[in-house]
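Undergrad: Pasting the sequence and the predicted coordinates here, then a few questions.
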Amino acid sequence: MSKQDYSSFAGLSPFELKDKLISVASSDAQRLMLNAGRGNPNFLATLPRWAFLTLGEFALNESQRSYSYLDSGFGGLPEQEGIVGRFEAFAIHQENSQGVTFIRAAISYVKDQLGLDREEFLFEMVGAFLGCTYPTPPRMLRHVEEIVKAYLEQELFGPITSDGKFSLFATEGGTAAMAYIFQSLSANGLTHPGDKIAIATPIFSPYLEIPALAEYGLPVVDIRMDRTQDWQLPQEELDKLLDPAIKVFCVVNPSNPPSSKLSTAVLDQLAELVSTRRPDLIIITDDVYGTFADDFVSLFARCPHNTLCVYSFSKFFGATGWRLGTIALHTANVVDELLAALPENDKVRLDARYASLTDEPRTLAFIDRLVADSRAVALNHTAGLSTPQQLQMALFAMNGLMDRLGQYKNAAKQLIRQRYQTLYRSMGVPAGFEPDDVDYYTLIDLQELGGQLYGAEFEAWFIKQDLGTEFLFRLADETGVVLLPGKGFEVVDTSARVSLANLTDNEYRAIGAATRRIVDEYHEAFAHSLP
């Protein structure tokens, strides 16, 4: 493929470009294709999955009790009274089962630590597995919500004490949460075409692409992270948020792809700015990678009044196929205050929109509007994440809550950080680590790599040649390695995003070696170009 062919891919999302690169990388049938372009982890949590299967067997036994006189595969709805005792009888025959051990611990935990009734909890979990009733309440099952709230308080609040006064909406992964939030902000007149949206960049590319859609028409204001400050947000960038035309500020924390969490200093600066100068600003924080960080604190904890929080179970628990996410919003929040302050004509319009749900539409909280809007309002009564999905979400959350020694978490963090070290060692450059680094992804700054290896003159030549896309296609074609362009995530420098979650240590060694070889060959071309 000639160099000019690459220009036709300039407008593609990095995830669409990935498909082109995979096609090139897979062209050699004798070679293993290594895809480090997408962040699907190759590790997962087994204990909550064993618990799901064990609970499923128990749930089916419970169902068959209702119609045991029939022999046609009939089951009925489970009964709550005595269900914990029946589980203990069931468990006697599976004493060595990891699933039984987990469920027993969970039954004990929810009573002792969360103050939940054991029978009500187990009854809800059994019904959730069977999927035999509509999700009720549609927003989230009652016990599942309490469990996930406790988990988020543990993982997102750090040393900050939560008052627990926030609600959750269970969604089909973090991506559905993003879509629902943008949709409801627009439907409720909180954003209009022409309003500005601020985005902390670099960032997961859909956050750049959604606001540009015709139905939203939101011009993007870059709030640029400083690479020289370990990808933190400088004060001069945060000051852009003082523009009252900016209605929403989106941030992925820890960042994707730089993979650094917001420092305590930046959290403090944002909290001060919002509380004193932009109390009307809506913040959306996507904290999917927070569980991989050390001592993580979310903007949801630091700026509770202004922040909508998106969290997904996909990455930490290796559950991308389960599609498990949540939207969290405090009871006292700026979004509901902005709804109350809308002009009367907007309120009348929204009265008509939500009239089928309540005789007092103006009292309908934004988080409940999210649920309704997710099903075109009219189908609100059948909204909600499927109950088996909610069960698995609860079991994942219980896994995090009951992992008192942090064994799973520490192993997951150690695994990806070891891969980070391996990758950079195989390129022949130091792999630094800062306190706010997470390393779920890494950005290989190709021009900086060239400068580290061969000096500033070569780095300047590399930048001038604009070799980023060509590098990705060469890497895919010659080695079978697929990486994503940093440019697609609003990274200024010529760079490639590597997911450190989805390949083996040995494969990251191969990626580093292949990267180094191609950079070496570019240096040879540079040397030949000198007079």
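TA: Cool, the structure landed.

Undergrad: make it CA atoms for all contacts and neighbour counts henceforth
TA: OK.

Undergrad: now the helices: where do they sit in the stretch 401-531 of the chain?
TA: 407-427, 446-454, 456-465, 468-479, 505-529 (DSSP state H, counting those that start in this stretch).

Undergrad: can you check the stretch 151-300 of the chain too?
TA: 173-187, 206-209, 235-238, 264-276, 299-302.

Undergrad: what comes up buried for the longest one?
TA: Neighbour-count burial for helix 173-187, counted by 16 or more other Cα atoms under 10 Å, picks out 173-178, 180-185, 187.

Undergrad: my read is residue 110 is in a strand, agree?
TA: No - Residue 110 is assigned helix when assessed by DSSP: H, G, I helix; E, B strand; the rest coil, not a strand.

Undergrad: my read: it touches residue 119, true?
TA: No - under the criterion of Cα atoms under 8 Å, residue 110 is not in contact with residue 119, lying 10.6 Å apart.

Undergrad: Nearest residue to residue 375 in space, please, no chain neighbours.
TA: Closest residue in space to residue 375, ignoring its immediate chain neighbours: residue 383 at 6.0 Å, by Cα to Cα, 6 or more residues apart in numbering.

Undergrad: count of residues packed around residue 512?
TA: Burial measure for residue 512: 19 neighbouring residues, criterion other Cα atoms under 10 Å.

Undergrad: and it, what is it in contact with?
TA: Contact analysis of residue 512 by Cα atoms under 8 Å, 6 or more residues apart in numbering lists 423, 424, 425, 426, 427.

Undergrad: for comparison:
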Amino acid sequence: MAKSSKSASDDRAAMASLSPFELKDELIKAAGGGAVERPANLSMLNAGRGNPNFLATIPRHGFWQLGLFAMRESERSFAYMPEGLGGFPKRDGIEERFEIFAREFKGTPGIAFLAGAVSYVRDQLGLNAGDFLYEMCEGILACNYPVPDRMLKLSEIIVGQYLRREMIGNHPFVGDFDIFAVEGGTAAMTYIFNTMRENFLIEPGDTIALGSPIFTPYIEIPRLNDYKLNVVNLDADVANGWQYSKAELDKLRDPKVKAFFLVNPSNPPSVKMDTESLEYIAEIVKERPDLILLTDDVYGTFADDFVSLFGLCPENTILVYSYSKYFGATGWRLGTIATHRHNVLDRLLAELPKDKKEELHERYESITTEPDKLKFIDRLVADSRTVALNHTAGLSTPQQVQMVLFSLFSLMDTPDAYKNALKRLIRNRKAALYREIGITPEADDENKVDYYSILDLEYLGEKRHGRDLVDWVMKNTEPSEILFRLAKEARVVLLPGRGFGTQHPSGRVSLANLNESDYMQIGRAIRKLMDEYIERFNAQSGKKSDKKK
């Protein structure tokens, strides 16, 4: 028996409280089932999740070839035993043995990249090539615990160079920073929230600010019983290219706001914060040196001339970066947390009241003789393994090796050929989508990244069809109704923009995970549905006019 329209409406209203990623599963069900007849060759188009359908091949080829070389190194030990035993690689002579290996397999995909990486590490970074090869071989064999646990020694230096290039660029930056290699950006978020709470940097009832719209976990985590934080939203303005006004940024001047969490470039609008806003925040930080900033910059590598907030306010900022999107590596779970070696977090820890210091002394005394001097980033490492398991902390070493190879691939790509290819691919998809919807894209904006596109019903609808139609649609539809109709009738899955904290009913389209022809099909489906709403609006408006006559 079919549900009544009221029951269906109630279901949709209940689903509005779901996380966008949970609602996505319901939309996928709607796209894959139901009573609507569909041609057999019409497949579901899931533009809801940001998992890219592209990936970096060269550093992956390098990974597998490095693995073969490392196996050779391992098999040099216990060679007299036929049972398949290997040993640890040997440091002495490893550089010469690698050169022999590279000559032997010259022309094999990945070999030229590896040889170039060894040269780059030695000649450009000034590191010892033999030490690098030894760390990479031991890491890819995974024959030892991660030591140091925060990140392998040379790996941290190389990844640090990558972060400097991609997150800071040519912006002046004084001092060094520490890196904690983690299991993707999601682990970074989990660890940071937890350690800030455990170390009294945020406590229940405290206030934090969120740059909105924002990736939903940043909205959901503060509400949990673990944290119970008050949230102030800094709302980006769609009419101003999704930038923050000075009035919104001025909310950070309130001394009650202990921290500001930001995704930059934003998710879902996919727009980087402009230079004026970054500099304005830096001025606020000068007035509020105790303000903690967290910037999640996973999409920064898709932007033109990107500079992170970490570059302007290094001592106040926690930098989170994930390799997942740029290198097509969501399954690898590769991420980093970086903090300047002189930072506000360590200063605030030093200024805690005596009773809280004593409590933290007891928490960390099992892992160091000087727990009071333990840096925030090293507390992150300990807390990630509930302190007691700190001796087995650290990201798996093969993951760190792949992270290093991704970093070197980017560092060696001086003309940015890979980056420009990705930008071209994504922007062509956006053009195809908008063309089929019938929307003229906004004028070129240097701050747009286009990994996602947010289709804002109120803003775009008013520009194209007028305010009366927008008001009618908003009055006569639930926020998720259009998304469910697209899923059920056209088998198109988008994520709700509302669930990302935006103030307007909208849908997020990932431009990374389908082919250009698919976005053309999505555009046609959206246009068909909107034409239907226009027809209904016109018919109803006509009836009203007749009644007046």
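TA: Great, that's in hand. This is a predicted model, so every value here is computed, not measured.

Undergrad: follow-up on the earlier one: pipe the helices of the stretch 151-300 of the first structure into TSV and attach distance to residue 499 of the first structure per row.
TA: Formatted as TSV, the helices of the stretch 151-300 of the first structure follow (distance: least, Cα to Cα, whole Å):
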stretch	distance to residue 499 of the first structure
helix 173-187	18
helix 206-209	17
helix 235-238	27
helix 264-276	25
helix 299-302	24
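
Undergrad: The first structure: matching residues for stretch 222-238 of the second structure?
TA: Residue correspondence for stretch 222-238 of the second structure in the first structure, counting by TM-score structural alignment: residues 211-227.

Undergrad: what's the answer for stretch 501-511 of the second structure, then?
TA: Stretch 501-511 of the second structure covers residues 490-500 of the first structure once aligned (TM-score structural alignment).

Undergrad: Now do the matching stretch: distance to the chain's middle.
TA: 18 Å (Cα atoms, centre = their mean, to the nearest Å).

Undergrad: circling back to that earlier point, are any of the contacts of residue 512 of the first structure buried, and which?
TA: If we count by 16+ other Cα under 10 Å, the contacts of residue 512 of the first structure have these buried: 423, 424, 426, 427.

Undergrad: which of those lies closest to residue 3 of the first structure?
TA: The shortest approach to residue 3 of the first structure among these belongs to residue 427, at 25.0 Å (Cα to Cα).

Undergrad: Translate the closest one into the numbering of the second structure.
TA: Residue 427 of the first structure maps onto residue 437 in the second structure, by TM-score structural alignment.

Undergrad: That match and residue 530 touch, don't they?
TA: No - taking Cα under 8 Å as the definition, residue 437 of the second structure is not a contact partner of residue 530, at 9.1 Å.

Undergrad: From residue 204 of the second structure, how far off is residue 258 of the second structure?
TA: 12 Å (Cα to Cα, to the nearest Å).

Undergrad: Kindly report the same for residue 48 of the second structure.
TA: Residue 48 of the second structure sits 33 Å away from residue 204 of the second structure, taking Cα to Cα as the criterion.

Undergrad: So for these two, which sits in the more crowded spot?
TA: Taking neighbours as other Cα under 10 Å, residue 48 of the second structure and residue 204 compare with residue 48 leading, 25 against 15.

Undergrad: Okay, and the more buried one sits in which element?
TA: For residue 48 of the second structure, there is no host helix or strand (DSSP states H and E).

Undergrad: wait, doesn't residue 451 of the first structure sit right on residue 458?
TA: Yes - between residue 451 of the first structure and residue 458 there is a contact under Cα under 8 Å: 6.3 Å.

Undergrad: Between these two, point out the one with more neighbours.
TA: Applying other Cα under 10 Å to residue 451 of the first structure and residue 458 shows that residue 458 carries more neighbours, namely 20 against 17.

Undergrad: Show me what that one aligns to in the second structure.
TA: Taking TM-score structural alignment, the alignment pairs residue 458 of the first structure with residue 469 from the second structure.

Undergrad: what's near enough to touch that match?
TA: Contacts of residue 469 of the second structure by Cα under 8 Å, 6+ apart are 461, 462, 534, 537.

Undergrad: Of these, just say which sits nearest to residue 474 of the second structure.
TA: Distances from residue 474 of the second structure to these, taken by Cα to Cα, are shortest for residue 461, at 10.7 Å.

Undergrad: burial of the closest one, as a residue count?
TA: 19.

Undergrad: Residue 524 of the second structure versus that one, what's the distance?
TA: Residue 461 of the second structure is 16 Å from residue 524 of the second structure, by Cα to Cα.

Undergrad: try residue 515 of the second structure
TA: 15 Å.

Undergrad: So for the two, which sits in the more crowded spot?
TA: Per other Cα under 10 Å, whichever of residue 515 of the second structure and residue 524 has more neighbours is residue 524, with 19 against 15.

Undergrad: Residue 437 is in contact with the more buried one, correct?
TA: Yes - under the criterion of Cα under 8 Å, residue 524 of the second structure makes contact with residue 437 at 5.8 Å.

Undergrad: Trace residue 286 of the first structure over to the second structure, please.
TA: Checking TM-score structural alignment: residue 286 of the first structure goes with residue 296.

Undergrad: show me the contacts for its match.
TA: 185, 261, 262, 263, 264, 319, 320, 321.
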